[in-house]
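Enquirer: sequence and computational prediction follow.
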Amino acid sequence: MNKSIQETLTLNIEHIGARGDGVSRDQDRAVHVPFTLPGEQVEANQRGDRATLVKVLQPSDERVEPVCGHFSICGGCSLQHWAEGPYLVWKAGLVERALQRVGIEVALPPTQPAWGQGRRRATFHGKHAGPRFLFGFTQAKTHQIEPISACPVLTPGLNAAIPRLAILAEALAPKQETIDLLVTETPVGLDVDVRNAGRIDKFERKGLERLAALAEAAAIGRLTLHGQTALTRVTPRVKMGQAIVELPAGAFLQATRAGEEALAARVLKWTEGRKHVADLFAGIGTFALRLKDKALVRAIESDVQAVAAMKKASDGLAGGKTLIAEARDLFRAPLAPLEMKGLDAIVFDPPRAGAEAQSVQIARSKIDLVVAISCDPASFARDARILIDGGYRLAEIETFDQFRFTSHVEIAAKFVR
């Protein structure tokens, strides 16, 4: 089919693809139709391998009413129209199929919800549009902003802050450009990093005083501009097990508190009884600071500020074992087998790209227990294949859903030999 020609067709949806779109077949070609479900017959405007839903002719019994009026316009959620049960089965299936593609057969139970009170991190966008100021999330597959006043997947605290964050964004936004607010909710206040508002040194005294007033009104603990601290009313802190971690600006956190607790529980359970554990891609110590209660921990992370925060949190703990934290790029310089001498378990939680180089080194080692945490089925499957080819067995695996109504899934797996 010519991709430049649009046709209105009747399509039968066969399954949901890896990104959450319904998939139909047209002349032995897959056609992706967002906001549809398996078994549905729909009318859609097709152009190439993509189609836009016009109307549902025969709805699925699994179709439910979306919980948000912005659904199908806002680009954040793709699956609010699907009943919870089959949706969670499908999420587990994403991991099953990724493993099958590399020759690993496994049958998984439905993905476990880890939504808790909602996501504690979000990136908002704002832009002047004539007399209006638009503040919200980007629309699906565009850079247009969908204004919002509330979002059903965010924590109550983040939702309550949206109107005041919009006022802050409007005050800082350039006239013709989009401003971004990276917001993290902590127990002591919001941590907000503003992008595209200029450097802090451009603000004069009155501008800084206005910033301070806006930050106080929005219950912002710390405000940074491109990572440069503009003001700190209170240092953002979170609890990791028994440790209190002061967050570096822009630090990574699991999206939900419930998700963090679920993943940490699997790490602690599967490493029970181990005395010397390495935590690779350790971040600010999500697992390392919990493991420290019962094991000597060697934590390695590339971000220097994250390492410093982890060390400070560890030093503030009474009791427990020793935590040695070091800055190192494990993509360029993975931990080698000789450096693993004395370890009796390894935990790794890499970014979405996975831990290919590190997995190769682990497979060459004598370590008999590896716990892998991942947010990407494809890179996890690749790394799992490397470990299995190196003599490991996939002993346990579970999946968790922090990003409700999306195709994102978290994986926790235990490898032994």
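Expert: Great, that's in hand.
Enquirer: make it CA atoms for all contacts and neighbour counts henceforth
Expert: Will do.
Enquirer: measure Arg97 to Ala412 for me?
Expert: According to Cα to Cα, to the nearest Å, Arg97 and Ala412 sit 16 Å apart.
Enquirer: ditto for Gln228
Expert: 35 Å.
Enquirer: Arg266 should be in a helix, yeah?
Expert: Yes: according to DSSP: H, G, I helix; E, B strand; the rest coil, Arg266 belongs to a helix.
Enquirer: next, count neighbours for it.
Expert: 18 (other Cα atoms under 10 Å).
Enquirer: could you do the one 4 residues further on as well?
Expert: Look at Trp270: counted by other Cα under 10 Å, it has 19 neighbours.
Enquirer: for it, list the residues it contacts.
Expert: Contacts here follow Cα atoms under 8 Å, 6 or more residues apart in numbering; on that basis Trp270 touches Val371, Lys414.
Enquirer: try this one side by side with the last:
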Amino acid sequence: MGPDPAVATVRLAVRRVLADLPPGAMVLAACSGGADSLALAAALAFEAPRSGRPAGGVTIDHGLQDDSAKRATLVVRTLADLGLDPAGSVAVDVGAEGGPENAARIARYDALDEAARRLNAAAVLLGHTRDDQAETVLMGLARGSGARSLAGMPPTFVRGEVRGEGGVRYHRPLLELDRETTRRACQAMGLEPWDDPHNDDPAYTRVRVRHDALPALENALGPGIPAALARTARMLRDDADALDEFATRAYSELTEREHDALFAQSEHAPAEHPRSQAAEENRPVTDETQGADEDAPGEGQRSVEGEAVVVLGVEGVADLPRAVRTRVLRMAAIEAGSPPGTLAAVHVDEVDRLVTAWRGQRRVDLPGGVRAFRRCGRLLFGPG
């Protein structure tokens, strides 16, 4: 007789991920002690030896509860009993950046990165399920985010990659499975999961989505909402990946095209003047452009232009579909030093107006002290 169907399902998901990893490479399971990560760790302990790979487990002690160290010790013991070696815990200091959930996440991933590098692990497996994915999509929808955010959590990703090397690879084998499956798997294997009290604390957004928003949606629209949201995320991820690829290509072509042309110009080439540009585009000179004339810089403009680190041709950017164009503008801003975490859609939209609705606007100030401005048919991104 074979294993319980839930156990077999979790093991199959892990087996598929292991098949894509280098033979003989160490694999780690990140385990909180909850049902999802515990089922994952047990499946890895079963599958790794059969694929000729060493496997270990690590738990992160966030120090957010009085007995967190004791809990971490119990999880380590369970991991060792499953046959994972090495099995250990890492204590972290959780800061305050971005709220408690985000701060704990930052500390957790930093610790996992360090553990994976120290043990030379080929991958770290995470226990996120389809239900987690649905919650992530709903939270992205509530923020009014774009396709990339609504695409939810990717099944695999790399952190800390520098020029294609040195990154830590993460996999989410259970992203197509629901929580009920992992709970049944733990029960069938005689494992007792730990239920983190934070998972029932309504102070956390994800908890409110889990216990209030999703049940309300299923009440109103019928069952299967988590599966539908996860399916939507998968399709949006495919779309977002394609658009990102198109944008990367376009960005490379546009920057290469402008590089030689920009620096071949005389250092004293005249700046693009709002009045002449309006005439060029057959638009009347409005009060707005007249006002911009007062700010038409001379030497100061040339010095800022000389410091610009990214240059794009306005005409080439304008020819791009909006979904690609805004991605290109975001890439340019980030390349110039604007932090991705604080560069919002509203900032990119204002830069886009320099391309599609230009009426002599002087500049757009972006996070990180970066400024975008339009001169001589070009968009320049540089220090403010």
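Expert: Now that the structure is in, tell me what you want to look at. Everything numeric in this text was worked out from a predicted model, so none of it was measured.
Enquirer: next, the TM-score between them, please.
Expert: Remark: TM-score between the superposed chains equals 0.23 [TM-score structural alignment, normalised by the length of the second structure]; 151 aligned residues with a Cα RMSD of 7.0 Å.
Enquirer: give me the more crowded residue out of Gln228 and Ala412 of the first structure.
Expert: Per other Cα under 10 Å, whichever of Gln228 of the first structure and Ala412 has more neighbours is Ala412, with 21 against 14.
Enquirer: check which helix or strand that one maps to.
Expert: In the assignment (DSSP states H and E), Ala412 of the first structure maps to strand 410-416.
Enquirer: just checking, what packs against that strand?
Expert: helix 257-270, strand 369-374, strand 393-401 (3 or more Cα pairs under 8 Å, 6 or more residues apart in numbering; DSSP states H and E).
Enquirer: tell me the angle it makes with strand 369-374.
Expert: Interaxial angle, strand 410-416 of the first structure versus strand 369-374 (axes from the mean of the first three to the mean of the last three Cα atoms, to 10 degrees): 160 degrees.
Enquirer: what about Val56 of the first structure, neighbour count?
Expert: Neighbour tally, Val56 of the first structure, other Cα under 10 Å: 17.
Enquirer: for it, helix, strand, or coil?
Expert: strand.
Enquirer: give me the nearest residue to it, chain neighbours excluded.
Expert: Val42 (4.4 Å; Cα to Cα, 6 or more residues apart in numbering).
Enquirer: for the one you found, give me its contacts.
Expert: Per Cα under 8 Å, 6+ apart, neighbours of Val42 of the first structure: Thr10, Leu11, Asn12, Ile13, Thr36, Leu53, Val54, Lys55, Val56, Leu57, Gln58.
Enquirer: again with Ala41 of the second structure
Expert: Ala29, Ala30, Cys31, Gly57, Leu79, Leu82.
Enquirer: among those, which ones are in strands?
Expert: Members of the contacts of Ala41 of the second structure lying in strands (criterion: DSSP state E): Ala29, Ala30, Gly57.
Enquirer: closest to Leu354 of the second structure among the residues you listed?
Expert: Ranked by distance to Leu354 of the second structure (Cα to Cα), these are led by Ala30 at 46.1 Å.
Enquirer: ok, that closest one touching Ala123?
Expert: No: Ala30 of the second structure is beyond contact range of Ala123, at 10.4 Å (criterion: Cα atoms under 8 Å).
Enquirer: okay, the two: which has more neighbours?
Expert: The neighbour comparison of Ala30 of the second structure against Ala123 (other Cα under 10 Å) goes to Ala123, with 27 against 23.
Enquirer: could you measure from the more buried one over to Ala115 of the second structure?
Expert: Distance from Ala123 of the second structure to Ala115 of the second structure, by Cα to Cα: 11 Å.
Enquirer: what is the burial count for Gly85 of the first structure?
Expert: Gly85 of the first structure has 11 nearby residues by other Cα under 10 Å.
Enquirer: A helix includes it, no?
Expert: Yes: assessed with three-state DSSP, Gly85 of the first structure lies in a helix.
Enquirer: ranges for the helices of the first structure?
Expert: Assigned by DSSP state H, the helices in the first structure fall at 84-100, 156-172, 205-217, 257-270, 288-291, 304-315, 356-363, 377-389.
Enquirer: as TSV, these with distance to Gly22 of the first structure would be great.
Expert: Formatted as TSV, the helices of the first structure follow (distance: least, Cα to Cα, whole Å):
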stretch	distance to Gly22 of the first structure
helix 84-100	12
helix 156-172	30
helix 205-217	43
helix 257-270	27
helix 288-291	40
helix 304-315	40
helix 356-363	31
helix 377-389	19
